[in-house]
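Novice: This is a predicted model, with the sequence first.
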Amino acid sequence: MDLTFAVSPVVLAVSAVVAAAFAWWSYGRSTPTVSGGRRVGLAALRFAALFLVLVLLFDPVWRRITRTGEPPLLAVLVDDSESLRLGAGPPAAAVRQAVDGLPDDAALRFYRFSGDAAPAGTDLPGDSLAFAGERTDLAAALARVETDFAGRNLRGVVLVSDGRVTDGRNPAYLAERFSVPIYTAVAGDSLSSRDVRLERAVTNDVARVGSPLPIQAGVRATGFSGESAAVTVASNGRIITRETITVPGDGAEATADLTITPTAPGVYRYTVTVGPLAGEATTRNNSRTLTVRVLDDDRRVLMVSAGPSPDLAALRAVLDADDSVDLTVRTQRSPGQFYEGALPDALGGYDLLVLAGYPGAAADPGQAQRLAEAVAGGLPALFVMTTGTDLARLGRTFGDVLPVAPDAVRGGGVEVQLAPTAAGEAHPVLDGLGVPPDRLGALPPIAASPTRWALQPGGRVLATVRRGGTVLDAPLLALRQNGDVRSAALLGAGSWRWRTLPDDLDDLRGAYAGLVDRLVRWTTATRDRRPVRVRPDRALFGERDRVTFTGQVYGEALAPIDDARLELTVRTPSGGVERATMRPLGNGRYVADLGVRPPGSYAFTAEATRGGARLGSDRGTFGVGRLAAEFREPGADPALMRQVALRSGGAVVGLDSLGQFVRGLREAGALEDRPLVREDETPLLDFWWLLVVALALLTVEWVWRKRVGMV
């Protein structure tokens, strides 16, 4: 303990001498004069009061230093996930035995963890471990310990786990900066479990009726190399297709390519399964479920023409011959008038807009603008130039929504042939027509405008023009993808010639129909015109997960609707019906939270209304069940556990000798008290009684002066 001042003690000493001299001098000139003991006593009282005030003015601080020891702490993290049930043993029994074998030590602090970590106090009986966690997040468990023991005497962490991480980040990165050593005890054996597992199953989210849907399955195995296993795809318990593969060696992957053909529209759940084989550690990692939306293959196409022409007739013939196309035609007759009747009121119901030379000289500006706004709102478009196209109007109205826009309009036309670019030869529109893409240059010439074209953002040129033997940098076939919306443009009049070919071009006879079909399919491939779209946030929820939904509601031209009422109806596995209203978030988005649901397969429908009018509906399925993440790869991962230990400055410990290791830490001095030095500082001004003492000294001096008759 000591006392410190804001100024040098020398200054305080000098001040004390001055105060003493002043007190003695002041009583040498008093009336009446005092001497002897009275002068000494009165001067001493005055000096004491003055000195105490001086001391307080110099801001003294009373400092006390206390030295103690903080007891050590050792955190023990025990993996309580499902994966500990697998393998030889299984590892769960060894973990329980190791935990029960730890010494009764006040320094130990237990945590059980799986997806998150929970403190279990100073004791964790082995039989209290349920091994039911659906995920393993080692990094989160270590981070929890680091937070809970911040600033305390944590001397190390003992991590008991199989090291199979199924959630969160890599714990080895966290171990590099961990403040204390991590001692890892590996539960299980990486080589003891024979297992075949479905590593991945991949397919398209959207399929069409009558079109093949490919499904690729990746299979890995341990201990079954060279054996045969069946990979199947099933729906509603019925196997649709199967393929037999040879099980790969350890660490390798075998691929099974399966194909199914949906026969009806709807939302389907397909279960892909491998095996099972006799002697597997678990069969819960043998299958995965895929959710696919199957759409009707029919495409509603609106074709608007600048007027009758051979190009219009050729396009119409090809589209009419396609059973998957529901074609509506409007041919310009005069300003604002069409031969077939007025433009449809609801453009949002179409999957594709084909502009056959439109707009022409007779195009009504209001109607053209309405079509352009529909394209800007998300309607795919295919533009085919004809001799009736008004390029100036095309640029003003559709220049922002097509792949190219007229930059400098020039009249007339020149005969050119199609010259695929390198990108075009590899693109699905040209690659797969049944003839080599470079052979398309032999098609009859068509008339291209000398207009200079500007490629729009997101556009790409699949073919340029060729005159004679010279290929020019002028687009003839261009595509554009803007988000999920696609458009295409064929910038040459007279493409009808590609449909009627001479005998020497017999190999190209189907090129025109194939090109139109591929352009239609490409532009509509990612099109989702549904006004109501509702999806569960997962296809399969865990037993402890909250079931949540996300929805979208759109109006004409895909404009978001924020004030709709979106009702969700869920059919439970037991046949019951539950309803919920989805909550709007703005910009046409809606959410719902159904809470934790019992395991099983669920079906749902969603219907949106606004002001009593029905806007549309959607439907689908989802499942609730135990997640198979912990079973995807049985067996331990000792390499990861070794990395965690070494990067943190710890060591790998045998699970059967864990208790002995902890006792050894104590004996080696690794679990010692941490010296704590505590400094307490108290300003003397905080002691109010010192001011009272100074006042008391001055009071005694004053009373004494009065008793001896001093003034």
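Specialist: That came through fine. Numbers count the residues shown, from 1 in each chain.
Novice: When you work out contacts or count neighbours from here on, use the C-alpha atoms and nothing else.
Specialist: OK.
Novice: I figured residue 304 hits residue 329, correct?
Specialist: Yes: using Cα atoms under 8 Å, residue 304 is in contact with residue 329, at 6.0 Å.
Novice: for comparison:
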Amino acid sequence: MIISGIIALLLALFQYAYKSKLSGKRSWLLMLLRFISLFAVFVLLINPKFNTVTYYNEKPNLVVAIDNSESIRYLNQTESTTDFITALKANEALNDNFNLEFYSFGKELNSVDSLSFDETQSNLALVFERLSEVYNNSISPTVLISDGNQTYGNDYTYLTKRYKQPVFPVILGDTTTYTDVKIQQLNVNRYAYLKNKFPVEVIATYNGNATVNTQLKITAGNAILFSKPVTFSKSQTSQIVNITLPANRVGVTSYRAEIVPLDNEKNKVNNIKNFAVEVIDQKTSVAIVSDILHPDLGALKKSIESNEQRSAEILSTVEFLNKSNDFQLVIVYQPTNNFRALFSEIDKLKLNKIIIAGTKTNWSLLNQLQSNFKQELTNQVEEFQPTLNQNYATFIVDNLNFGEFPPLKAEFGSTSFTVPYQTILYKTINGNQIDEPLLATFEINDKREALLLGEGIWRWRAQAYMNENSFNTFDNFMGKLVQYLSTNKRRTRLNVNYESFYNGNDNVKIIAQFFNKNYEFDDNATLNITLKNKATEAVKSFPFVLKNTNYEVDLSGLEAGDYSFTVKVNSENISKSGELKILDYNVEQQFLNANVTKLQNLASTSQGSSYFITNASEIANDLLNDSRFATVQKSTKKVVPLIDWKYLLALIALSLACEWFIRKYNGLI
């Protein structure tokens, strides 16, 4: 910078003191302007950088999570909870020292608009899971206003270890112990088979000190199917009763498990649990035929048998031929030279089938054994990733994020079909989708078939578990494929997917798909569902909402009862009817007290403190006096290059303009 100043000064002196004929004030003024221009240009070329430091105060967050479930209302804590929230919002000291953030939770976590205390589930684990994504890198003490009773999700005791903030539970409810006997849990399979017996397991618990006698009953309508006396005492606080009931009628049958209330019981709602069982008259048997060992076989069997209406058996070709009449569907896994007789038997029995091809498939033989498709023979292996065909029209397919699934290995080369087919999944190579099916279905001569061109589907099931912490999404996908292939019903333009019965706290959602006459998904249709309560004759109508490639309606607010429904397409004379049952059960009404022990343990392990709602006013002072939550002064350092300083450019322009004007005025130009 100094050298630049010296050079600029010397050049200015050379111009106006040595060469110029001007003298006096004009010479000195022009010399000054030239010096400013040159020095400023040299400084821009050097482009020095300057550090600017800005200081600011950062207040900690105070996160308030409020239990918005029905149990708060049932424990008569709505008014005290609302008053406490109002007091927190009005506390000026807290607002001066914290950024207050309010959330409510039931089954989901939401920002607070208003509190209704009508959520049918409590998922405390989700609270800490979601909050950890937002607040783990900041100072954010958390006030949890809840009774601590969780009805949904993982145990929040373990998930709080991931949450790095102190938790201050405000306990809603009292610690008074009431005498109570209840059905703690009831285990029963969703399906049973006609003329069989199905097991029911009832776990009954008792809270009290005296010895009491009562009775456990199972009823269906007005008929008592089972009755047994049960005894509880201070030392024997639980009983497990196992029952087997007959399945004599096809369809959904409702049952009622009841443990007769004691004379002095306060909560009698938890003495009853309704349940239902759907009785079916047959079981779909699937044969998985292979002469090689592969992890895909076990994955297919597990996936198919996740639905109790289906069974799967892994067989060799010889074993299948000995019992071929026992199956409704055959999965032909990587056919080899031993499969000639198997294909002949399948054709003779007119069985539907799924062919899965891979690196061990004898394509020369497979091309000969059937005429529906042909594979180009290259003797090379390629890896294909799946991409979902959003316009698949045969049945409803959920998108499982197939693009994230591992690739399948198969024969490289094109596959040509000689029959009309529908593509479920396209092949994708190196991120580029090609117009060839990876998974396709087709119908020919009243038979249904599917072709999967790749091995390694066990990795898809594992990936589905990694994405969802459950195999359900993949198993449902395979279940729909098996269901379609195990029946010969003609496809329809309107498909409706629903359960025959729902528990009272379940999300009652019905999904539909509608296709045009070319069996392409129609996203411009208007679908409505009309429900009729069989007991009250009340009729309600709801519109479906378009979600991706499905139409969906949420009926979670319906009261318990038996319903008949009709789904209708407004623009065309197409409809589909059915029946469903909603069982009367409210899990949020099963509690008499707050779970004080669990909330106090949560406070101690997270280095917080617990409070009862009756003395919750102390929490404000404790938070304000806690040195961990002091306001922190932070600074930001910004490096600014001189070339970004626009005033310097303006100075250069101004000095050059003034110099030019003076020289022009004096006739030097």
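Specialist: Arrived safely, thanks for sending. Please read these numbers as outputs of a predicted model, since none were measured by experiment.
Novice: TM-score for the pair, please.
Specialist: The TM-score (TM-score structural alignment, normalised by the length of the second structure) is 0.58; 474 aligned residues with a Cα RMSD of 5.2 Å.
Novice: So for residue 304 and residue 329 of the first structure, which sits in the more crowded spot?
Specialist: Between residue 304 of the first structure and residue 329, counted using other Cα atoms under 10 Å, residue 304 has the larger neighbour count: 24 against 19.
Novice: Just want the most central residue of the first structure.
Specialist: Ranked by distance to the mean C-alpha position of the first structure (Cα atoms, centre = their mean), the top residue is residue 537 at 11.6 Å.
Novice: how close does that residue sit to residue 365 of the first structure?
Specialist: Separation of residue 537 of the first structure from residue 365 of the first structure (Cα to Cα, to the nearest Å) stands at 44 Å.
Novice: again, but for residue 543 of the first structure
Specialist: Relative to residue 365 of the first structure, residue 543 of the first structure is positioned 58 Å away (Cα to Cα).
Novice: Those two: which has the busier surroundings?
Specialist: Using other Cα under 10 Å as the criterion, residue 543 of the first structure and residue 365 rank with residue 543 on top: 18 against 14.
Novice: Can you classify the more buried one as helix, strand or coil?
Specialist: Secondary structure assignment for residue 543 of the first structure (DSSP: H, G, I helix; E, B strand; the rest coil): coil.
Novice: which residues does it contact?
Specialist: By Cα atoms under 8 Å, 6 or more residues apart in numbering, the contact set of residue 543 of the first structure is 596, 597, 598, 599, 624, 625, 626, 627.
Novice: Highest neighbour count among these?
Specialist: Most neighbours among these, by other Cα under 10 Å: residue 624, with 23 neighbours.
Novice: My guess is that one contacts residue 599. True?
Specialist: Yes: judged on Cα under 8 Å, residue 624 of the first structure makes contact with residue 599 at a distance of 4.5 Å.
Novice: pull the longest helix from the first structure.
Specialist: Taking DSSP state H as the criterion, the first structure has its longest helix at helix 36-57.
Novice: any idea how far that one is from the chain center?
Specialist: The chain centroid and the centroid of helix 36-57 of the first structure are separated by 78 Å, computed with Cα atoms, centre = their mean, to the nearest Å.
Novice: Now the very next helix or strand once past it on the second structure. Mean distance?
Specialist: Scanning forward in sequence from helix 36-57 of the first structure by DSSP states H and E, the next helix or strand is strand 61-70. Compared with the second structure after fitting, strand 61-70 of the first structure deviates on average by 3.6 Å (mean Cα distance after the TM-score superposition for the first structure).
Novice: Pull out the buried positions in strand 61-70 of the first structure.
Specialist: residue 61 (16 or more other Cα atoms under 10 Å).
Novice: and that strand, what does it pack onto?
Specialist: Packing partners of strand 61-70 of the first structure (3 or more Cα pairs under 8 Å, 6 or more residues apart in numbering; DSSP states H and E): strand 2-4, strand 674-683.
Novice: export these to JSON lines and tack on mean neighbour count and distance to residue 527 of the first structure?
Specialist: Output for those, formatted as JSON lines (neighbours: other Cα atoms under 10 Å; distance: least, Cα to Cα, whole Å):
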{"stretch": "strand 2-4", "mean neighbour count": "12", "distance to residue 527 of the first structure": "81"}
{"stretch": "strand 674-683", "mean neighbour count": "12", "distance to residue 527 of the first structure": "67"}
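Novice: Ok, which of those comes nearest residue 178 of the first structure?
Specialist: Closest to residue 178 of the first structure of those is strand 674-683 (Cα to Cα; 18.6 Å).
Novice: what's the mean distance for the closest one versus the second structure?
Specialist: With the second structure overlaid, strand 674-683 of the first structure shows a mean distance of 3.9 Å (mean Cα distance after the TM-score superposition for the first structure).
Novice: what residues does that strand touch?
Specialist: By Cα under 8 Å, 6+ apart, strand 674-683 of the first structure touches 59-72, 153.
Novice: hmm, which two among the residues you listed are most spread apart?
Specialist: The span of the contacts of strand 674-683 of the first structure, defined through Cα to Cα, is set by 59 and 72 at 39.4 Å.
Novice: Looking at those two, which has the bigger crowd around it?
Specialist: residue 72 (19 against 14).
Novice: wait, doesn't that one sit right on residue 671?
Specialist: Yes: contact criterion Cα under 8 Å: residue 72 of the first structure and residue 671 qualify, at 5.6 Å.
Novice: who touches both of these two?
Specialist: Contact criterion Cα under 8 Å, 6+ apart; residues shared by residue 72 of the first structure and residue 671: residue 155.
Novice: how about the helices of the stretch 301-450 of the second structure, start to end?
Specialist: For the stretch 301-450 of the second structure, helices defined by DSSP state H, counting those that start in this stretch occupy the ranges 317-322, 340-349, 363-369.
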